[in-house]
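Engineer: have a look; sequence and predicted model below, questions after that.
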Amino acid sequence: MALDSNEHSNKSITKFESMLKTDDVYFFDAEDFEEIVHHYLNNGKISLGKKAIQIGLEQHPNSLELKLLQVEVLAFEDKYEAAEKLLDEIQTIDTRNEEIYIQRANLQSKQDNHQEAVNLLLEALHLTDDTFDIHSLLGMEYLFMDDYEKAKRSFMKCVDFDQNDYSSLYNVVYCFEFLEDHNGAVRYLNDYLEYNPYCEVAWHQLGKMYYALNMFQEALTAYDFAIISDDSFIGAYFEKGKVLEKLGRYNEAVENYETTISIEDPTSHAYLRIGKCHEKLGNIDLAKYYYYNTVHEDPLLDKGWLAITNFHYKIEDFEKALYYVNKAINIDGENPLYWKTAAKIYVALNNLDEADFAYKQTVDLGNYELDTWLNWADTLKKIGDLNSTVQVLVQGLEFYPEKAELLYKLAGTYLKNNEVMEAKEKLAQAIQMDIEKLALFEDEFPEFTQVGWLRTLVSEFKKTST
């Protein structure tokens, strides 16, 4: 009985390794050496792969395929000049071997010369009818160049060649997403499903596109078809749960998340979503149980720590909220969301100096959201440090020059600090920008609402704007 290819390959590898152990010399066909080298390279055993190439070339010195594999190893080791020199030698023997251009393209790509890599791959296309791998490589080069339209077309060609090439299918959808063409992705996936109606991957991706378009019923249908195609497809159950959450169908969402846990080991993400559903349903003890399981399952999941912290904050258990946010900060002190949450809790506990420090950390770590500046300024104002309040608001205006609420708050702070000229200037700017938000100023600084020059400023603006 003839051996199938896998059995033959395994037999060759066993024989080769036996030769290395005994120092005997066995003869192999060049094709056997190619299989042996591919086996080692695919499994990351580079030194054994190099040994197989060396012995293979000793037995078959004219094997271009083994020399091309040697080029591949040289490229892996960043020995670009040696690789190019060997390719030059190979090309003098075989000028129309597309693999030479593919390897040259790989060398250029590794040196970030992506346009040159594209040019070489386009040359390779002219030399062979077997273009699947070349289009795949072209797609990756276009991704490196941020040319998502061309990348999409290349990966589409791969899918045309092989309908089961899910890697290329994912890449096509990724390009549609990056181009923000969700409708285009929906059309493409629906066309694909006309020919592959039981492809769970395509149904899953279609569901995600519908979700992005807020077409939740259509997304549910797509996920249902993904599950019909593969009833153990965890991703489909999980994404379906997210849609059900959006629709307020929390009990059904929990069922889908629990299904993912029953199919495979529990994940922190599933526990987190179940906890959020139970919190929405008012099942406080169950929500707490799943949040604790979330951080137990993955102590580094920031969303888990934030969820359990925010849970205790909402029920006004501020001491516990502080305990958990500090645990999170001890795990990842570079996360600005942890510090921002800590600041909010310190304010609730009236620990304003700590809140000030936490807001400073938040900004230093790159969180420049509008409410960060407003809340930090409020904290400093409560402390009574008006100069620092002014500094924070001025800083905030550098990021949000068109936000009238910052100007009104700054004007009021200037007035409290007896800097009247600066206050007048900022109030005039704020009124010009958005007089409707004057109410924010009047609520926060009621003691200044009847100041004569302010009333005049408002009335003059109203006259000129009518």
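Structural biologist: Looks like it arrived, so ask away.
Engineer: going forward, measure contacts and count neighbours with C-alpha atoms only.
Structural biologist: Noted.
Engineer: so which residues of the stretch 51-200 of the chain form strands?
Structural biologist: Counting by DSSP state E, counting those that start in this stretch, one finds no strands in the stretch 51-200 of the chain.
Engineer: now do the same contact list for Phe27.
Structural biologist: The neighbours of Phe27, taking C-alpha atoms under 8 Å, 6 or more residues apart in numbering as the test, are Gln59.
Engineer: does it count as helix, strand or coil?
Structural biologist: Assigned by DSSP: H, G, I helix; E, B strand; the rest coil, the conformation of Phe27 is coil.
Engineer: hold the first one in mind and look at this next one:
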Amino acid sequence: MHLSHDEEDYNLSLSKFESMLKTNKVLFFDSEEFEDIILHYMDIGKPSLAKKALKLALEQHPKSTGLKLVHIEMLVFEDKLDIAEKMLNELYAIEPTNEEIYIQKANIYSKRDNHEKAVEFLKIALKYTDDFADVHNLIGMEYLFMDELELAKENFIKCLEEDPEEQSSLYNVIYCFEFLEQYEDAIAFLTKYIDENPYSEIAWHQLGRLNYSIKKYEEAYTAFDYATVIDDFFMGAFMEKAKSLERLGRFEEAIENYNETIRLEDPTSYALLRIGKCYEKLGNEVDALKYYNQTVHEDPLLDKGWIAITDLYFKKKNYQKALYFVNKALAIDSENKLYWKRFATINRALNFYEEAEMGYRKAVEYGDYELDTWLYWVDLLQFLGEFDGAVQTLLQASEYFPEEHEVEYRLAGLYFMQQDIEKGTFHLSNGLRQSYKNKKLIKELFPVVWERKLVQEIIEKYKK
């Protein structure tokens, strides 16, 4: 690779400066060289070297406005805002048309959380600058801080019109579109941008992301594919392409693209897990299990890997192994309602009813309010003879499902079992009103209650 003339000069200046520091021999640099050297050390997080360079620079060029502005930038970075502002006011008296003065004033006001004032100064900077793209980008960022997304978007677009290769503005303008939920507008904007900049892999990738988010998986795949053609080391695009192919049911191609991400970087547990899922969907359980095992080997704390193994063994009716692996997942995330529900379901399949009851209880405790979870839990409590617990659980469930016949019929049966005729009648009437056709639920769950004369009379009353 050949370096440009400017790059060669820049590298030479840095080497010359570092050599000077080692030998304690003072060499001469022009003011612009010093500016580049100081900014370089600030950018790479070496403030002590930046300060050394600044001190030498001001000794050699005490009247340089550029160096004074770099000094001000350093002071702002260190939150020495009052000193920086005083220096800016002195510079303003000498050079009132220097756009960098207004940019640094904006920077100070931004640091003080006065973003409106920062925008005012940046708009003045627009009058004097040649670098409109940079100033519009800065204005866009200030509007982002104020949550003025439309105005931020407008300025990021202006920045891209001036400099289409300003990637941070491209990301930011898409962020604004997404935050405002203007997905179709974002797609239209990117399509136009790509027409003018067809080799922007970032734009193609963002277009793919947007299409994926609105479930246009074919269009997403096409966009990600272009991104990988332009940059065949773009791991993120290969990953997203694989996800799109998976959504399209093209599992073999998805596996190829997940493998491409592994080729580009070390295997990630996510890619290994998705390859396993693809093999499982292809009916190849042997390779699916192999990749799930690789997933948990790569990241033993990835609970989703253990759950994938759990589900595979459950599907194969190997409940003992499924129980072993769901316990692995719960050891990592003991407050996951979905894992507790699996734990309960597996224990129920193994006829471990007390453990299953605990699993459903924990699932509800951690936020699973699905109707079937309540009902499985209640039926287990009833089976274990814990009628009071079953009633309390159903009353809790009725707060989430006030018009649910499955809850009402169970409450009716349990109250009749406890000889509470008044409450039994009330809930049986509710169940019959809500769904007369499902009255046989009482017969299935409470055959003794079903045979009662009073129960049959109540049912008969609702027949019409």
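Structural biologist: Here it is on my side, so go on. Note that this is a predicted model, so its numbers are computed, not measured.
Engineer: care to give me the TM-score?
Structural biologist: Once superposed, chain against chain, the TM-score is 0.81 (TM-score structural alignment, normalised by the length of the second structure); 457 aligned residues with a C-alpha RMSD of 3.8 Å.
Engineer: so what secondary structure elements neighbour whichever helix or strand Thr310 of the second structure is part of?
Structural biologist: Assigned by DSSP states H and E, Thr310 of the second structure belongs to helix 303-315. Here helix 303-315 of the second structure touches helix 285-298, helix 319-332, going by 3 or more C-alpha pairs under 8 Å, 6 or more residues apart in numbering; DSSP states H and E.
Engineer: average distance between the next helix or strand after the last one and the first structure?
Structural biologist: For helix 319-332 of the second structure, the succeeding helix or strand toward the C-terminus, using DSSP H and E, is helix 337-349. The superposed helix 337-349 of the second structure is, by mean C-alpha distance after the TM-score superposition for the first structure, a mean 4.2 Å from where its aligned residues fall in the first structure.
Engineer: buried stuff in the helix or strand just after helix 337-349 of the second structure?
Structural biologist: Going down the chain from helix 337-349 of the second structure, the next helix or strand is helix 353-365, by DSSP H and E. By neighbour count on 16 or more other C-alpha atoms under 10 Å, the buried set for helix 353-365 of the second structure is Tyr353, Glu355, Ala356, Glu357, Met358, Gly359, Tyr360, Arg361, Lys362, Ala363, Val364.
Engineer: show me what contacts the closest residue to the third one other than its chain neighbours?
Structural biologist: Leaving aside its chain neighbours, Ala356 of the second structure sits nearest to Ala344 (4.0 Å; criterion: C-alpha to C-alpha, 6 or more residues apart in numbering). Shown here is Ala344 of the second structure, whose contacts under the criterion C-alpha under 8 Å, 6+ apart are Glu355, Ala356, Glu357, Met358, Gly359, Tyr360.
Engineer: could I get the contacting residues of the third one?
Structural biologist: To tie it back to what came earlier, the one meant is Glu357 of the second structure. Glu357 of the second structure neighbours (C-alpha under 8 Å, 6+ apart): Ala344, Trp377, Leu380, Leu381.
Engineer: cool, and the fourth one?
Structural biologist: Contact criterion C-alpha under 8 Å, 6+ apart gives Ala344 as the residues in contact with Met358 of the second structure.
Engineer: show me what contacts the residue nearest to Asn211 of the second structure when sequence neighbours are not counted?
Structural biologist: Spatial nearest neighbour of Asn211 of the second structure, excluding adjacent residues (C-alpha to C-alpha, 6+ apart): Ala220 at 5.0 Å. By C-alpha under 8 Å, 6+ apart, the residues touching Ala220 of the second structure are Leu207, Gly208, Arg209, Leu210, Asn211, Tyr212, Lys241, Ser244.
Engineer: count the neighbours of the fifth one for me.
Structural biologist: Yep, that's Asn211 of the second structure we're talking about. Neighbour count for Asn211 of the second structure, taken as other C-alpha atoms under 10 Å: 22.
Engineer: please apply the same query to the last one.
Structural biologist: Other residues within reach of Ser244 of the second structure by the criterion other C-alpha under 10 Å amount to 27.
Engineer: buried residues, the helix or strand harbouring it. List them.
Structural biologist: According to DSSP H and E, Ser244 of the second structure maps onto helix 235-247. Neighbour-count burial for helix 235-247 of the second structure flags Met235, Ala237, Phe238, Met239, Glu240, Lys241, Ala242, Lys243, Ser244, Leu245, Glu246, Arg247 (criterion: 16+ other C-alpha under 10 Å).
Engineer: wait, Ile103 of the second structure sits on Phe121?
Structural biologist: Yes. Counting by C-alpha atoms under 8 Å, Phe121 is a contact partner of Ile103 of the second structure at 6.8 Å.
Engineer: more neighbours, those two?
Structural biologist: Ile103 (24 against 21).
Engineer: against Gly396 of the first structure, how distant is Leu137 of the first structure?
Structural biologist: Distance of Leu137 of the first structure to Gly396 of the first structure, given as C-alpha to C-alpha, to the nearest Å: 46 Å.
Engineer: hmm, I typed the wrong one, I wanted Ala307 of the first structure.
Structural biologist: 28 Å.
Engineer: nearest to Val229 of the second structure, of the helices and strands packed on helix 303-315 of the second structure?
Structural biologist: Minimum separation from Val229 of the second structure across these (C-alpha to C-alpha) falls at helix 285-298, 27.5 Å.
Engineer: what angle sits between the closest one and helix 303-315?
Structural biologist: 150 degrees (axes from the mean of the first three to the mean of the last three C-alpha atoms, to 10 degrees).
Engineer: for helix 285-298 of the second structure, give me the average deviation versus the first structure.
Structural biologist: Per aligned residue, helix 285-298 of the second structure averages 1.1 Å (mean C-alpha distance after the TM-score superposition for the first structure).
Engineer: helices and strands around that helix, which ones?
Structural biologist: Here helix 285-298 of the second structure touches helix 269-281, helix 303-315, going by 3+ C-alpha pairs under 8 Å, 6+ apart.
Engineer: as a markdown table, these with distance to Ala53 of the second structure would be great.
Structural biologist: Converted to a markdown table, those look like this (distance: least, C-alpha to C-alpha, whole Å):
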| stretch | distance to Ala53 of the second structure |
| --- | --- |
| helix 269-281 | 46 |
| helix 303-315 | 51 |
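Engineer: adding mean neighbour count, write these out as a markdown table.
Structural biologist: Listed next are those as a markdown table, based on neighbours: other C-alpha atoms under 10 Å:
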| stretch | mean neighbour count |
| --- | --- |
| helix 269-281 | 22 |
| helix 303-315 | 21 |
